[in-house]
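S.K.: whatever this is, show me its structure:
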Amino acid sequence: MPIPHLLVHDKKDNVGVVVVEGLTANTEMLCVVTEDNSDFNLVSKSDVPIGHKIALTDLKEGDTIIKYGEDIGKMVGPAEKGGHVHTQNLKTKRW
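M.R.: Have a look, this model is predicted:
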């Protein structure tokens, strides 16, 4: 199997994590769901650093973000499907 670009931990997740260096906009990514080893393709909308998140669906301000099957925060700005999700548009709900 080819090396994945994005890992999704749980089928409930709405973001995945970039696992390759130098991911650029318009890359057709191989995305693997580690829960069951299934895979799908998704096109990146921007350059995204390794370890950062990418939206699996269109996300809007106020949406809850699920990673590892858990609530990790809420969107404070939008991200389109394939878009970069990080501190510019995602904040923890703790503060």
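
S.K.: contacts, neighbours, all on C-alpha from now
M.R.: Noted.

S.K.: go through the one helix or strand residue 72 maps to and flag the buried ones.
M.R.: Assigned by DSSP states H and E, residue 72 belongs to strand 70-75. Across strand 70-75, burial judged by 16 or more other C-alpha atoms under 10 Å covers 73-75.

S.K.: give me the helices and strands touching that strand, please.
M.R.: strand 64-67, strand 90-91 (3 or more C-alpha pairs under 8 Å, 6 or more residues apart in numbering; DSSP states H and E).

S.K.: so can I have CSV of the ones you listed showing mean neighbour count and distance to residue 16?
M.R.: Below are those laid out as CSV (neighbours: other C-alpha atoms under 10 Å; distance: least, C-alpha to C-alpha, whole Å):
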stretch, mean neighbour count, distance to residue 16
strand 64-67, 20, 7
strand 90-91, 20, 14
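
S.K.: now the second one, please; I'll put the structures next to each other:
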Amino acid sequence: MKKEVNILYVDDELLNLELFALVFKKKFNVITADSGLEGLKKLEENNEISVVISDMRMPGMNGVEFISSAKKKFNNIVYFILTGYEITEEIAGALNKRLIN
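M.R.: Sure thing, here's the model as predicted:
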């Protein structure tokens, strides 16, 4: 079976990156990045990424900041954000602006 969907998963927790890749690699091409900056680099390197999933809480650049920056250049990608915490005003604003799904 050909894997046609390329997913970029961005999270600063290495265990989460490993688990995500392990679970989803059978059906999708999984690319991982451990920071928003690395995520932007991966997007530059791979123009076939169609889905981005990002953790919200990361040092340096949080998930909304990463997605805001990425979407300026890669607006044809579907973006999702994950958080283990309550929905913040920042996340709610990004949802209202349709920045994330």
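
S.K.: please state their TM-score.
M.R.: The TM-score (TM-score structural alignment, normalised by the length of the first structure) is 0.29; 55 aligned residues with a C-alpha RMSD of 4.9 Å.

S.K.: just to revisit the earlier point, which elements pack onto whichever helix or strand comes after the strand holding residue 72 of the first structure?
M.R.: On the C-terminal side of strand 70-75 of the first structure, the closest following helix or strand by DSSP H and E is strand 84-85. Contacts defined by 3+ C-alpha pairs under 8 Å, 6+ apart place strand 84-85 of the first structure against strand 53-55.

S.K.: and the strand it packs on, what does it pack onto?
M.R.: Applying 3+ C-alpha pairs under 8 Å, 6+ apart, one finds that strand 53-55 of the first structure contacts strand 15-18, strand 84-85.

S.K.: in TSV, list those strands along with mean neighbour count and distance to residue 7 of the first structure.
M.R.: Below are those laid out as TSV (neighbours: other C-alpha under 10 Å; distance: least, C-alpha to C-alpha, whole Å):
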stretch	mean neighbour count	distance to residue 7 of the first structure
strand 15-18	24	5
strand 84-85	24	14
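
S.K.: what would the ones you listed look like in a markdown table with distance to residue 42 of the first structure?
M.R.: A markdown table is the format used below for these (distance: least, C-alpha to C-alpha, whole Å):
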| stretch | distance to residue 42 of the first structure |
| --- | --- |
| strand 15-18 | 11 |
| strand 84-85 | 13 |
